[in-house]
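*Asks:* Structure, please.
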Amino acid sequence: MKTLCLAVTLATQSLPGLAQDSNPDTGAATRDWASTGDVPEALRDARCIKCGGTYLDPLRNEDRSKSPERSDIDARSTSSEIREGTAEFTGGVEVTQGYRRLSADRATLDRDQRSGDMEGNIVLREPGLLLQGDSAHIESESGEASLTNSQFVLHAQHMRGTADLLERDSEGILHVHNGRITYCAPEDNDWMIRASELELDTEEGLATAYHARIEVADIPVFYSPWLQFPMDDRRRTGFLWPDFGSDTKGGVDISVPVYFNLAPNYDLLYAPRYIEERGFSHEATARYLHPLVGSWEVGGAWISDDKSYADDFPDDSHDRWLMLVRQKGLFADNRLRSTIDYSKASDVNYMKDLDSSSLDSRRRTALLQLGSLDYLGDRWLVNLEAQQFQSLADDISNDYKKLPQLSANYRPDGTPFEFSPIVFAQYSNFDSDDNRVTGARLYSEAGAAYPMQWSYGFLRPTAKYRYVTYDLNDHASFPDNNPDTGSPMASVDGGLFFDRMTTLVGKNMLQTVEPRLYYLYSGYEEQTDQPDFDSAELTFTYNQLFRETRFSGHDRIDDANQLSVGLTSRFIDAEDGREEFYASIGQIFYFRDREVRLGRAQPPLDNGDSELAGEIGFFPMENFSIRGSAVWDPYSDQMNSSNVIASYTPGGNTIVNVGYNYRRPLTTINENQNDTEQAHFSTYLPLSRNWRVFGAINYSMEANTSVEDMFGVEYDSCCWKVRLLHLRYYDNDTTGPLTDFNDPQLEREKSIQIQIVLKGMGGFGNRASSLMRDMIRGFVDSEY
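*Replies:* Model (predicted):
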């Protein structure tokens, strides 16, 4: 049996942790509000800075493991009168029940019913909750309470509100009658919700409003007889905020997603979408998670009778669709891993016409269709996969289909001074819808390496034999259906580490000098009778100096007799170990011509040494970096490629990126392609506490025009945010090597996106955030 414990004193005593207002009329909204300078450093997050302060809960450190209903009641006041079954308190009444705190001017406690009635300056506290009113009735057994003319604060949710009548039921749900609620800081009512009744479930993180209207600057802008919105980021069924935009490819574009939280392990998102010049599109995505089958995502989109597409392609079907299936799973004690990534569109123009969420989707030239299963053994990795692509360009043939491909790779632990076996085999069956040679390929390699490692350097000799054989279907270009090639390969990779203490700009630094030599030998075998299913010549970079092949894929076993020389130097802060600078340069010296080429008619490569390749990185501060690379051809005295990117993030969400990229196509690969030279600039720049501008430009120097540019402005206050974004880009219907910016068919498309966020409720226009992440390197949308 619980007892009522009464402690009566003759002077007003404040309970530990209760905040005292200097002005009692300021209300609950300001009672626990602390300006940024008064907030402890550990609690001064981005929301606190943006709002100029935050709500500090004086009971945030209370022990919540024991329910207050199981605790005794301790009451204090300046005077009291105890009668049979009741106790009356007047003058600075303070009541404690576990972690529950209550204060008032007057209180009457019913000892038998374990309830109380209070009047005057009532303050009821629990961790994360502050209620304030003129009069109240409280049931101590159930925690039920009702307050008139009340105000409230939800600390964790950063929300405050008022009510004519505020009731809390036994489940802890707050019922706000004829009230309002907002995320805004005290004395700031940029937006709020007024409702005849509000239900606030802090345990579920869900708010429901009846006969609700949203007001912006005290002006009603939206009404709904029923409105439900989240108070945290947990998943729940309901309407999501719409996406709204406009572009020259479709006109006004509005999508209103509906989310169905069907179960903890599966859900559904349906998004009807209206596109002014195309019609209605229906988009849906379903997700499912189960230990036996992994995580699944199945989605698609359908638009019936696309009006704009019918004008451009009258002879094609005007019903357009997209489907996708994605799966990832890990089974059998993490030994089996499965992956499915399958996408298919109704036509080659679907992505650039209808996927407006990012520029990357518009640039796609193919959709991947992949299924993969891996066995992850202690020493063996076995992979079985089927892969094909759907081309999204009329002038590009579909890649070969791998139906299927089986690979097995032995993975040694690489222990120094022990032999490491090399065993790899891969069987691939290639198919094609075009009139090209098809068939199967078996590639294998076997050998051993002997890694050696010391504190001052490393040495890794390797020897193996590589072999490839085919079983081709009949084709006029390949009279031999079973060509094969084998060749021995040997390499020695070694490097040394020299270091010394030095100073740089007055800082103690550890400087290293790291020379590296890599010798590679591989015998020559004639391979002009072999097809090219999945191989290509690799782009030359600094890392290419130390690769054992100059081809991707396994259709060519390259010949080599060469020595790579590389040199790297680093400057490392002696105090914190942070690398502040590195530079690398290297070159390959060839001792014989390279006769193995992809094409039958391509001549041998007879230059005596490679281009010079280099990399550089400079990190003088944690928020500033410069990275770059370059490839210079000493024979032509020209730069073949170079790129540099500088990023500056000084804090306060400021981002500045400046970049440059140049590439001169090698005549051995494509004689018709132009040089590409582009400059990049992107920024997200706060102008004041609330205003920001952002933008990005990809500028083609050979065409003297911007290829892609995006500009926007953002207003971000404590409780709402609005963005206006304008995007321009070229939509090239071909992907050929020449880009003629004077071509009248090369149109510059435009898009306008609007994003509005009412903080604490959510917002619409997420396409704007997606485009900003796509074009501004390092941009992450603020949580607050």
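*Asks:* contacts, neighbours, all on C-alpha from now
*Replies:* Will do.
*Asks:* Name all residues that make contact with G494.
*Replies:* G494 makes contacts with 457-460, 516-518, as judged by C-alpha atoms under 8 Å, 6 or more residues apart in numbering.
*Asks:* residues near the nearest residue to it once chain neighbours are set aside, how many?
*Replies:* Using C-alpha to C-alpha, 6 or more residues apart in numbering and skipping the chain neighbours, the partner closest in space to G494 is L459 (4.2 Å). L459 has 20 neighbours, counted by other C-alpha atoms under 10 Å.
*Asks:* how far out from the middle of the chain is stretch 151-161?
*Replies:* In terms of C-alpha atoms, centre = their mean, to the nearest Å, the centre of stretch 151-161 is found 30 Å from the chain centre.
*Asks:* now stretch 504-520
*Replies:* For stretch 504-520, the distance to the chain centre is 35 Å (C-alpha atoms, centre = their mean).
*Asks:* Would you do the same for the sequence below? I want to compare the two.
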Amino acid sequence: MHAQAQEAVSQAAAEQAVKTADESLPGLQLKSSTLLQESYPQEVRDQQPIYIKGDNLSGQPDIKASVHGEAELRRGDTMIRADKLDYAVPDDKVHAVGSVYINQAGNVYKGTTLDLQLDAFVGQFDNANYRFLANGAYGDSSRVDFIDKKHAVVHDATYTTCQRDDEASWEPSWVLKAKTIRLDMAEEVGVAEDAKLQFKGVTVLPVPRMSFPLSDKRKSGLLPPMFGMDNLGGFEYTQPYYWNIAPNRDMTLWPTVMTRRGVNLGTQFRYLEPRYSGEAYASYMPSDKLRDRERWGYSWQHRSIIDSPIGGLGLNFNLNRVSDDDYWRDFRLAPVALRQRLLPSTVNLSWAKGDGVLSLNMLRYQTLQDPASPIAPPYSIVPQLQYRYTPLDLPHGLDFTAVADTTRFELIRPLAGQVGNNGQRSYVQAQLSRPFLSPGAFITPKLMLHSAMYQTDQLMSNGSKSANRTLPTFSLDSGLVFERDTSWFGKNLLQTFEPRAFYTYTPYRDQSMLPLYDTARNDFNFASIFSENDYGGQDRIADNNLLTLGATSRFIDPSTGAEKLKLAIAQRVRFSDQKVLLPGEVPATSRFSDVLLGAAVNWTDKWSTEATTQYNQDLNRTVRTTATARYSPGNYRTFNIGYRTQYDTVARTDASKLVDVGWQWPINDLWGDKGKDLGPGRGQGGGRWYAVGRLNYSIKDRQLVDTVIGFEYDGCCWIGRVVLERLQSSIIQSNLRLLFQLEFVGFSRLSFGADPTSSLKQNVPRYQYLREAVTPPSRFTNYD
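*Replies:* Have a look, this model is predicted:
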């Protein structure tokens, strides 16, 4: 049972990982091969009876039936209505004339004359128009040739998803006109020949042959081209091609021509299986005129579970490499993993058995340097062997955890002047605690023991290549919970008052000679202030003798359990000076730490505010403040604002002051047109404008850092977008792009520049697509 549950969870995690791997392809989601379903058996459908009715019925049993006046024939998922209908039983053929109407599994056809072999669904329908259930698309034709229930050929055809209104002069905003359209309902693909795509009466895409989707199902073929211009590549043309290899595998290729730089070839491959999944990206530019060299980059993420005689094994890796230091700023369309200056490549092999997990890890960094802002490369792990033991259901309510770890650290390509000392670090850490819990109080004593050994390649500051350190730590965490009924503004609430006291003691050991492999000071916040060690990592164990006092008060809706208001305060009291420091740190001599104050208000589902501030009593001022507010009254209506400030206590000046504003909002609201809430992925009705964007402004520098401003217009069956994007890539350099997109809903997108929706989704908090894939309708949605 445990193995089955683990497999199900792993499979779900793999599917979710691949589903979210590429936000730029909404709707193109893989399905695990074990989830594919078989079609309904044909032999069952062949046994379905035929029902006929009308005003007048004549004929011979088992030979022929003729129906006049509101004639109707039904068999399975097919229904035919006409003024007159003849059915030949031996041949299973239907001949219908006069206002002929067909509903075949929810797809509707209307015409003048029908000749159809019913069981095989082979025949001809003259002067027919049609409407498809999956996407609401419809059109007219001179003739429809039915090949079978899943295939048809439409002659002199039109195709659009624009919904008609009542005006006699109405014309669809966009329409595809073709000599023939071949419809494949099995693959949900249409192929138009001698076609032209018209928008507002103007031909925007004349093509001799093109394929297009009849639903949100993935299909192979050329994707709409992208044209654009930016300050790095000049004029750009990209022609993507999508290859639907299988339901659980696909690949996208996108060659790009840049007038200022050359040709760039990019590809992405995704795969999903019950026990493994992943995605791989690669790009290659043989000769980039901008940097006068070849450029390349790749990123590969893989997750898997391996069956073995010794138990469950897991293999995961995440590989990221690029050709040069400027890649992150020159290729803004690369995956997020390659658009940063510190590129990690990791490999993890793990084995789980009982209460223990054994893992072997490798981690190497590629550091992309900027002469104007160099960064010190971190140590690489080559390799790490770790065993973690966490037994469950110990007697007497005890909790125990033990970790044994040995790691080899190496500094790869250090920065000029950077001093490193490669070496091996081994440590064992054990902790034992016993929580005592009651409805109104808790107390948790904890004992920890940390023992580490170092073997370095170079001499440490004490003149030795080896060192040992063993430190015990004791902590006691305790708190009370008081509750009372209250009311605010006529609303009944449950108020809590939760005082908390946390004491920790670790004796002093001189650790100044030890190298710093993976250690840094923790951020000072409500989580770290109630912790035993001020440092993250294993190279420094702070000598603490301190008490943290704090209190939290919550106002809770008793009917729903929702937290409406939260207030918190915390401060440390230090009984002795801390002697263990990182290089360059100034020892804290004050007996009282900065005061942390926090508040969060969620009075309604529409409003949300949160703020945290750090107050320094010696300076008598705040040294750091973070505040955010969100107003989201409904779908496609969201406004976010954030304020962050950091004060340099050494230089006694502001280190940074930033305001971050993001929004998505219907402009029609300004003149009282509130639209309709059709739900996420469906917009708020046609004829509506939306403003969307994000501004990141530095108050200290008095300039915009990042800017994304766009407008969207929902024409019901088409969506237009224009986005101006300016993103800072260094202190003195930024990338500027102007993006256009014309989306024909249920048909295709024409993008001029990179896909604007990818930029909006990445930069604008809580941005929603105006159209997203929804659950396909059942044939009973359009049941006659």
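*Asks:* Need the TM-score from the superposition.
*Replies:* Laid over one another, the chains give 0.85 as their TM-score (TM-score structural alignment, normalised by the length of structure 1), with 697 aligned residues with a C-alpha RMSD of 2.4 Å.
*Asks:* re earlier: looking at structure 2, name the residue matched to the residue nearest to G494 of structure 1.
*Replies:* Applying TM-score structural alignment, one finds that L459 of structure 1 aligns to I443 in structure 2.
*Asks:* before we move on, which element is the residue nearest to G494 of structure 1 in?
*Replies:* strand 457-472 (DSSP states H and E).
*Asks:* what's the answer for T757 of structure 2, then?
*Replies:* Per DSSP H and E: helix 756-763 holds T757 of structure 2.
*Asks:* mind listing what D484 of structure 1 touches?
*Replies:* Contacts of D484 of structure 1 (C-alpha under 8 Å, 6+ apart): 467-470, 530.
*Asks:* In structure 2, what sits opposite it in the alignment?
*Replies:* So, by TM-score structural alignment, D484 of structure 1 is matched to N468.
*Asks:* Then S372 of structure 1?
*Replies:* Per TM-score structural alignment, S372 of structure 1 is aligned with N348.
*Asks:* ditto for A536 of structure 1
*Replies:* So A536 of structure 1 corresponds to A520, using TM-score structural alignment.
*Asks:* In contact with that match, which residues?
*Replies:* A520 of structure 2 makes contact with 535-537, 582, according to C-alpha under 8 Å, 6+ apart.
*Asks:* try 7 Å
*Replies:* 535-537 (C-alpha atoms under 7 Å, 6 or more residues apart in numbering).
*Asks:* What of F747 of structure 2?
*Replies:* 212-213.
*Asks:* Go again with 6 Å.
*Replies:* Going by C-alpha atoms under 6 Å, 6 or more residues apart in numbering, F747 of structure 2 touches no other residue.
*Asks:* what's the counterpart of it in structure 1?
*Replies:* Checking TM-score structural alignment: F747 of structure 2 goes with M761.
*Asks:* pretty sure W380 of structure 1 contacts Y410?
*Replies:* Yes - if you go by C-alpha atoms under 6 Å, W380 of structure 1 and Y410 touch, sitting 4.6 Å apart.
*Asks:* the more surrounded of those two?
*Replies:* Set W380 of structure 1 next to Y410 and count neighbours by other C-alpha under 10 Å: Y410 wins out with 18 against 15.
*Asks:* Please pull up the equivalent of the more buried one in structure 2.
*Replies:* Checking TM-score structural alignment: Y410 of structure 1 goes with Y389.
*Asks:* For the spatially closest residue to its match that is not a sequence neighbour, give its distance to R521 of structure 2.
*Replies:* Closest residue to Y389 of structure 2 in three dimensions, ignoring its sequence neighbours and counting by C-alpha to C-alpha, 6+ apart: G356, at 4.4 Å. Distance, G356 of structure 2 to R521 of structure 2, using C-alpha to C-alpha, to the nearest Å: 29 Å.
*Asks:* repeat for Q614 of structure 2
*Replies:* Taken as C-alpha to C-alpha, the span from Q614 of structure 2 to R521 of structure 2 is 17 Å.
*Asks:* all strands in the stretch 101-250 of structure 1, in order from the N-terminus.
*Replies:* 115-126, 129-139, 145-154, 159-168, 174-182, 191-201, 206-216, 219-230, 238-239, 243-247 (DSSP state E, counting those that start in this stretch).
*Asks:* I'd like to know which of those is closest to A301 of structure 1.
*Replies:* Set against A301 of structure 1 and scored by C-alpha to C-alpha, the strands of the stretch 101-250 of structure 1 come closest in strand 243-247, at 16.0 Å.
*Asks:* so where is the helix holding T757 of structure 2 in structure 1?
*Replies:* Using TM-score structural alignment, the partner range for helix 756-763 of structure 2 is residues 768-775.
*Asks:* One more: stretch 3-17 of structure 2?
*Replies:* Using TM-score structural alignment, stretch 3-17 of structure 2 pairs with nothing in structure 1.
*Asks:* List the contacts of that stretch.
*Replies:* So stretch 3-17 of structure 2 is contacted by 274, 277 (C-alpha under 6 Å, 6+ apart).
*Asks:* again, only this time at 7 Å
*Replies:* 272, 274-277.
*Asks:* ok, now stretch 710-727 of structure 1?
*Replies:* 50-51, 183-185, 690-697, 709, 728, 750-759, 768.
*Asks:* Identify the residue range in structure 2 corresponding to it.
*Replies:* Taking TM-score structural alignment, stretch 710-727 of structure 1 hits residues 708-725 over in structure 2.
*Asks:* Since that was my last question, I'll sign off now.
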